[in-house]
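Peer 1: coords please:
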Amino acid sequence: MTTSSYAPRFDIRVAGLTMAAELAEQVLSMTVETSLDLAGSFGFVLRNPDNALLDSPLLDPGKTVEIHLGYGNDLKPAFLGEIAAVEPSFPQSGPPTVQVSGYDKSYRMRRGQPEPTEYTFMNDSLVAARIAVENGLVPVVDPTPGVKEKIIQVESDMAFLKDRARRYHFDVYVEWDRMYFRFPRPQAATHVLEWGRNLSSFTPRVSASAAAGLQIVRGYNQELAQTVQGLALAADLGVDQLTERLGSSAADLLVGMARKGIRRHSLENPLDAKVLAQSLLAELLDGMYEGSGSCVGVPGLSAGQFIEIRGVGKRFSGTYRLRKVTHRIDEGGFMTDFSISQGGHSSLLGMLRKQIVEEPPPNRTEPFYGVVLGVVEDNHEVTAVPPKAPLGRVKVSFPGLSDRFTGGWAPCARPMAGKDMGFYWLPEPGDQVLVAFDQGDLGKPYVIGGLWNADQPPPATNTDGSNSTRVIKSRSGHTITFDDAKAGGEVVIRDGGRGSAITLNAADGSLTISAAGDLSLTAGGDVTLTAAGRTTTITAGSSVELAAAQGATKLVVSETDVNIT
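Peer 2: Down below sits the predicted model:
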């Protein structure tokens, strides 16, 4: 340790101006914290003997703060943020003080829940860069594959980017005036800390309880009606270092463990599924090692960097990534506390906290809130074992969840349902449906609607954009068409066989009946044909017969000629 290590120094700049020497001398303590997971923060406590600081515009919330730390004349940039709070203290004994605290520039990205924002035909890298610029930050992003037709944001900027980044095993954090959205960079350790020399304390932990050697994710493409799966193997990610540290038996156990069924991500193609599987598996493997430690103040340390730990045995010596770094300067001197993870994305405890949300413990059923895509397997309730009362229910499978699981008999929501009345129209086996669950219970499904897809296209289209046609079409092709394209529109009832039709023309009020075969009109009472116009025409290709079963057959003609040949 050099002589200068015993003389730590700091430099505070508020709104671009260096704090005056006489004011800096009033600083009793200071902390600076950087983190890959939370907003970076700072805080310093000043003496306030005459209350002059309380009304000073220098400490107004929102003012930019720069902090530089080091020894002697060697000061390194440690923090850039803004003042968020000013807290005076007037103790019963001792001098009054003022504590000034604040956050880095990611703080504003974590606040609030904006209105839904839509990004069209962009990839995640472009979205991240746009959000960084909107927050006044310089984007540092890695490219992501593909272009998404639509990405919707409903949460804070940071929560949204964290969710998108997890799909690629990316980091998202702010350092100084830059926002990073990129894969963790393997790098040589910038500092070496050795137990018994400059490493004051170190408490590591290794665990394979949350890790796995195989990661499977599963989804369903609604448009193509196809199941989508992604698979990643630990062996493909390189576990040589873990094998060296843990031993071959532990590594073999790791590779034999599988983790399936991440259902909180929307997956529509195999590439996205594979990238997500690799990201989740890498996150688990990274979290096998974690720990915390402290050392004499090292001003150059910040979250995201790599350090080398020595002197703690073969299993725990090695290179680690800093997830959180806290610098403390007070009457005791300059100390640096840190927390680490193995390769660098997530700590084990952090992942376990996430899993509490994503994968509830085994003593509690996992709720399925929202909706799930399903496929109808059966609609014949009376053949069920045991038989079911015919109440218009269907049996549904969920290809996005499992190839083997089929849910219970699901009631079908309809526009109207009542005693011996309603809209009775059961979906067919193979139809794609949208399913919701009562209180999130997978055993209580409800079909809330049907969906078309590439294999089951709709019976009509809106290619001209007029949206003028409404169609009801049965399995055999029978249709009822409401056509508003023409003036007044028309209603057409047509069979799906030979094409017989009834057409009601709203424009001229006409009714046309077209029978491909015989046409029979049968009435239990009288039949009256009345034409308000001047002409009634009956035309036959061969003969016309008028017959009465009883009484005379009369043909009464008034004020006209009768020609009989």
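
Peer 1: Only C-alpha atoms from now on, for both contacts and neighbour counts.
Peer 2: Will do.

Peer 1: check which helix or strand covers Leu253.
Peer 2: helix 248-256 (DSSP states H and E).

Peer 1: try Gly62
Peer 2: Per DSSP H and E, there is no helix or strand for Gly62.

Peer 1: Mind telling me what element the nearest residue in space to Val45 that is not next to it in sequence is part of?
Peer 2: Spatial nearest neighbour of Val45, chain neighbours left out: Gln99 (4.3 Å); criterion: C-alpha to C-alpha, 6 or more residues apart in numbering. Assessed by DSSP H and E, Gln99 sits inside strand 97-104.

Peer 1: elements contacting that strand?
Peer 2: For strand 97-104, the packing partners by 3 or more C-alpha pairs under 8 Å, 6 or more residues apart in numbering; DSSP states H and E come out as strand 41-47, strand 74-89.

Peer 1: centre of the chain versus it, how much separation?
Peer 2: A distance of 35 Å separates the centroid of the chain from that of strand 97-104, by C-alpha atoms, centre = their mean, to the nearest Å.

Peer 1: can you tell me how far Arg178 sits from Leu546?
Peer 2: Applying C-alpha to C-alpha, to the nearest Å, the value for Arg178 to Leu546 is 95 Å.

Peer 1: Comparing the two, which shows the higher neighbour count?
Peer 2: The neighbour comparison of Arg178 against Leu546 (other C-alpha atoms under 10 Å) goes to Arg178, with 17 against 7.

Peer 1: Now do the contacts for that one.
Peer 2: Applying C-alpha atoms under 8 Å, 6 or more residues apart in numbering, one finds that Arg178 lies in contact with 137-140.

Peer 1: sec struct for Ile131, please.
Peer 2: When classified by DSSP: H, G, I helix; E, B strand; the rest coil, Ile131 comes out as helix.

Peer 1: neighbours around the closest residue to it other than its chain neighbours, how many?
Peer 2: Excluding the flanking residues, the one nearest Ile131 by C-alpha to C-alpha, 6+ apart is Asp157, at 7.1 Å. Counted with other C-alpha under 10 Å, residues neighbouring Asp157 total 21.

Peer 1: residues touching Asp157, list them.
Peer 2: 109-110, 131.

Peer 1: Which residue ranges of the protein form helices?
Peer 2: Under the criterion DSSP state H, the chain carries helices at the ranges 21-24, 124-134, 157-166, 234-237, 240-246, 248-256, 270-286, 348-358.

Peer 1: How about Glu490, nearest residue that isn't a chain neighbour?
Peer 2: Asn505 (4.5 Å).

Peer 1: Proceed likewise with the subsequent sequence, for comparison:
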Amino acid sequence: MTRPLTSRPRLRLDLDGAEMDGALAARLSCAVLRQALGAPAALELDFADPDWSDILRTGTTVRAAIDGRAVFAGAITGMREESSASGRSLRVVARDPLIRLARRQTLRALADVSAPDVAAQLAADIGLGSRSLETTPKRLLVLQHEQTDLDFLADLCGQSGLYPIVRGDLLLLMSLAGDGEGATHLELGQSLLSCDIAVAADRWLPGGVIHSRDPLSLKSRINRSSLARQDRVVDLHDPGGDPPGGERMLLNRHLGTDAEAEAMLQATLDRAAAEAAVAEGLAEGDPDLVPGRAVTIEGVLPPLAGGYVITRALHRLSATEGYVTEFSTEAPRLPRPARTPLVAVGRVTDDGDPEKLGRCRVELPDFGGLDAGWMACLSAGAGRRRGIVALPQKGDDVLVLFPEGDPGRGIVLGGLFGTHALPSEARREPHGIVLRTEGGQILDLSGGGGALKVATSGGSLLEMGPGQVRLAAAADLVIEAPRRTITIRAAEINFERE
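Peer 2: Model (predicted):
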């Protein structure tokens, strides 16, 4: 008989609130718990030639404890049977409550919120509390559109270098600095059975700078940082006296505040620190080896020994191995939202900019009518005390550019006629240049004949053409030049009384 690598602790499994019956438990050949920052935990249960039990079905709640310590709570989401002449095996997969966020997609616009604020809302929806282990800046406006709730939360957290994970009945947000608990000691040849450790000085960054601009006020800013968060909890590995890496530069970002810029730069430095030294190992089973937990590794070469923070763990209980834990400290490979510009049609809901900066408030009909907030408007020749001011008005359809693909940060490029007819003056061929206000005031630069016309809704006009210039007043006309001279010069002057 093959002896297991380690002792096998007692695994208790509760299905729908009751302990798994002995006959079914006797058929359990292996249990694997997968945990990772930013992803739902998954518990895989392998049964050999099990008798059918109605309790094994999708939706059944599952709780797992190792030697009395709770390690998982979730529900069955999948089952797979493999059958052959040699017998039948059944794999049951359960996932923790984060899977409910990964399956759900919501349209929402949230004003003045941070990642912890959003996490609190989503956690309450799935019956969890929430806590953030780091402070994060508030965003003036965030929009969720073609994202699941988990992707939305992960994207928002990722901008500040945070990752969601479920611990017990809490949804935690933590950085790559971990959970702040004391480090677990691992020594090769004792609690650490094997390991693979790599240090790459070329991944290390001594600091960084970010150049960003407020999408509303257009104020530019430059922010710098030089310390990864992990430096608070572990001794970062020295890259040597002449590290090959230089400062990381993040350019042309659209961010509302200094705090947002600093958080984005901090996330970049944290990832660089995690990538500069990566440890993967197989240890004696320990429920404390979870994502976010710092470990101190000894018994390896001195340049590789020291502190690391776990980002991924796999706990496996089986007859052949007993209880072992695999872990990795590699930075999570979460998909980054593409910074691809996006264009959409918007509708102006408010043109009374409270700060008088020429902005308008826009909703996005093709994004479920989400309120995208106040946006700057493109104006020809805009500058200090000059420019053509023809701003969109309430009810207008406009074309909106989102430079980084974020529908919460856009710029109005201009208005669209859509199904509305052109002003009558603009329907002629060839088309001229016509400025017409909603009140009926007109500036018409004709497309043919070199004519110019200025007219009011009351009927007064100034019309200048190749053969005649005409001034017509629909009200009393006053010509004056106080304390100045009026000169009328012509070959012939006619005065007519009507």
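
Peer 1: Please state their TM-score.
Peer 2: The TM-score (TM-score structural alignment, normalised by the length of structure 2) is 0.68; 404 aligned residues with a C-alpha RMSD of 4.4 Å.

Peer 1: okay, the helices of structure 1, which one's buried deepest?
Peer 2: Comparing the helices of structure 1 on average neighbours per residue, with mean count of other C-alpha atoms under 10 Å, the densest one is helix 270-286 at a mean of 23.

Peer 1: re earlier: what's the mean distance for the strand holding Gln99 of structure 1 versus structure 2?
Peer 2: Average distance, strand 97-104 of structure 1 versus aligned residues of structure 2 after superposition (mean C-alpha distance after the TM-score superposition for structure 1): 1.8 Å.

Peer 1: Between strand 41-47 and that strand, find me the angle.
Peer 2: With axes from the mean of the first three to the mean of the last three C-alpha atoms, to 10 degrees applied, the angle from strand 97-104 of structure 1 to strand 41-47 works out at 160 degrees.

Peer 1: Enumerate residues external to strand 97-104 of structure 1 that contact any of its residues.
Peer 2: So strand 97-104 of structure 1 is contacted by 39-49, 53-54, 59, 79-90, 174, 176 (C-alpha under 8 Å, 6+ apart).

Peer 1: picking up where we left off before, aligned against structure 2, show me the partner of the residue nearest to Val45 of structure 1.
Peer 2: Under the alignment (TM-score structural alignment), Gln99 of structure 1 maps onto Arg91 of structure 2.

Peer 1: What is the burial count for that match?
Peer 2: Counted with other C-alpha under 10 Å, Arg91 of structure 2 comes out at 17.

Peer 1: what's the closest non-adjacent residue to Ala380 of structure 2?
Peer 2: Distances taken as C-alpha to C-alpha, 6+ apart place Ile388 nearest to Ala380 of structure 2, at 5.5 Å, with adjacent residues excluded.

Peer 1: Next up, the contacts around the closest residue to Glu19 of structure 2 other than its chain neighbours.
Peer 2: Spatially, and ignoring its direct neighbours in sequence, Glu19 of structure 2 is nearest to Leu13 (5.8 Å; C-alpha to C-alpha, 6+ apart). For Leu13 of structure 2, the contact set (C-alpha under 8 Å, 6+ apart) comprises 19-20, 62-65.

Peer 1: Just flag the most distant two among these.
Peer 2: Met20 and Ala65 (12.1 Å; C-alpha to C-alpha).

Peer 1: any shared contact partners between the two?
Peer 2: With C-alpha under 8 Å, 6+ apart as the test, Met20 of structure 2 and Ala65 both reach 12-13.

Peer 1: picking that back up, just give me the closest of the contacts of Asp157 of structure 1 to Arg259 of structure 1.
Peer 2: Nearest to Arg259 of structure 1 among the contacts of Asp157 of structure 1, counting by C-alpha to C-alpha, is Arg110 at 30.6 Å.

Peer 1: Can you find the partner of the closest one in structure 2?
Peer 2: Mapped onto structure 2 by TM-score structural alignment, Arg110 of structure 1 lines up with Ala102.

Peer 1: how much space is there between Val371 of structure 1 and Ile448 of structure 1?
Peer 2: For Val371 of structure 1, the distance to Ile448 of structure 1 equals 9 Å [C-alpha to C-alpha].

Peer 1: isn't Leu15 of structure 2 right up against Arg63?
Peer 2: Yes. The criterion here is C-alpha atoms under 8 Å, and Leu15 of structure 2 meets it with Arg63 at 6.8 Å.

Peer 1: who has more neighbours, the two?
Peer 2: Set Leu15 of structure 2 next to Arg63 and count neighbours by other C-alpha under 10 Å: Arg63 wins out with 21 against 18.

Peer 1: list the contacts for Phe42 of structure 1?
Peer 2: Per C-alpha under 8 Å, 6+ apart, neighbours of Phe42 of structure 1: 30-33, 79, 101-103.

Peer 1: switch to 10 Å and redo it
Peer 2: By C-alpha atoms under 10 Å, 6 or more residues apart in numbering, the residues touching Phe42 of structure 1 are 30-34, 65-67, 78-84, 100-104, 326-328.

Peer 1: likewise Gln229 of structure 1?
Peer 2: Each residue near Gln229 of structure 1 by C-alpha under 10 Å, 6+ apart is listed here: 216-220, 261, 267-274, 277, 400.

Peer 1: Return the residue of structure 1 aligned against Ser226 of structure 2.
Peer 2: Aligned by TM-score structural alignment, Ser226 of structure 2 pairs with Leu233 of structure 1.

Peer 1: who touches that match in this structure?
Peer 2: 212-216, 255-256, 258, 277-278, 281-282.

Peer 1: Now distance to Val435 of structure 1 too, for those, in a markdown table please.
Peer 2: Shown next, in a markdown table, are the contacts of Leu233 of structure 1 (distance: C-alpha to C-alpha, whole Å):
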| residue | distance to Val435 of structure 1 |
| --- | --- |
| Ala212 | 31 |
| Gly213 | 33 |
| Leu214 | 30 |
| Gln215 | 27 |
| Ile216 | 24 |
| Val255 | 36 |
| Gly256 | 35 |
| Ala258 | 28 |
| Ala277 | 26 |
| Gln278 | 29 |
| Leu281 | 30 |
| Ala282 | 33 |
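
Peer 1: Identify, from the residues you listed, the entry nearest to Val375 of structure 1.
Peer 2: Using C-alpha to C-alpha, Ile216 comes nearest to Val375 of structure 1 of the contacts of Leu233 of structure 1, at 21.9 Å.
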